[in-house]
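Chemist: Requesting a structural model of the entry that follows:
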Amino acid sequence: MKKIEMLNKMQKKGIMETAVLAGITVFIFTLILLTIQSATGHKSWLLSSALSLLALVIIFMFIEKSRLKNHEKFVH
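Modeler: The predicted structure is shown next:
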């Protein structure tokens, strides 16, 4: 019973960590894109939003992969 409670706590903590990391990543990536756009003078919002979404998906994949590895180590 205690093992299940521990796993639930770890999962909730992992979700919060993922959300915080994603928020920080979006903020930094947006700053980088805005800097590039102001330096080049291009206002291509479609391209920048597509790039930021792609970066988010890649980062989420890495975070989830590492969380699953840690979860499997704890369970087995």
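
Chemist: Please count neighbours and contacts with C-alpha atoms only from this point.
Modeler: Fine.

Chemist: Name the SS class of His42, please.
Modeler: Of the three states, His42 takes coil under DSSP: H, G, I helix; E, B strand; the rest coil.

Chemist: give me the number of residues near it?
Modeler: Per other CA atoms under 10 Å, the neighbour tally for His42 reads 10.

Chemist: Phe29 now?
Modeler: The local packing of Phe29 (other CA under 10 Å) involves 18 other residues.

Chemist: before we go on, could you also do this sequence so I can check it against the first one:
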Amino acid sequence: MLAQNLQNLETIGLNLLFAGIFFFIGMAIRDVLNQGNVPKFGRYVVWTVLFLGCAGFIAKGIIQMSWEGSGLG
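Modeler: A predicted model of the protein is given here:
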């Protein structure tokens, strides 16, 4: 297998791993919020913070791909 193909496979696998981790974190937070009888405002704050963390991770990936594509990284 070529080194480039192996690197692409590792990148895809790592991104899928992180997506799975974010999914399980979201499910755990949902369970805790339901069992703790958290008010709606608190739920909105928690989900907003979780979403911003995921969005930051996705933005980092897009920026990294664009820099590597232009030869900066």
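
Chemist: Show me what Ser52 of the first structure aligns to in the second structure.
Modeler: For Ser52 of the first structure, the aligned residue in the second structure is Trp47 (criterion: TM-score structural alignment).

Chemist: try His71 of the first structure
Modeler: By TM-score structural alignment, His71 of the first structure lines up with nothing at all.

Chemist: how about the longest helix along the second structure, which residues of the first structure does it hit?
Modeler: Ordering each helix of the second structure by length in residues (DSSP state H) puts helix 3-35 first. Mapping helix 3-35 of the second structure onto the first structure (TM-score structural alignment) gives residues 3-35.

Chemist: Only the buried residues of the matching stretch, if you could.
Modeler: Residues Met10, Gly14, Thr18, Ala22, Thr25, Val26, Phe29, Thr30, Leu33, Leu34 are the ones in stretch 3-35 of the first structure that count as buried (16 or more other CA atoms under 10 Å).

Chemist: Off-centre distance for the helix or strand hosting Asn70 of the first structure?
Modeler: Using DSSP states H and E, Asn70 of the first structure falls within helix 45-75. Per CA atoms, centre = their mean, to the nearest Å, the displacement of helix 45-75 of the first structure from the mean C-alpha position of its chain is 5 Å.

Chemist: other SSEs contacting it?
Modeler: helix 2-40 (3 or more CA pairs under 8 Å, 6 or more residues apart in numbering; DSSP states H and E).

Chemist: And the helix it packs on, how far out from the chain middle?
Modeler: 4 Å.

Chemist: Equivalent analysis for stretch 63-73 of the second structure, please.
Modeler: The gap between where stretch 63-73 of the second structure is centred and where its chain is centred comes out at 19 Å by CA atoms, centre = their mean.
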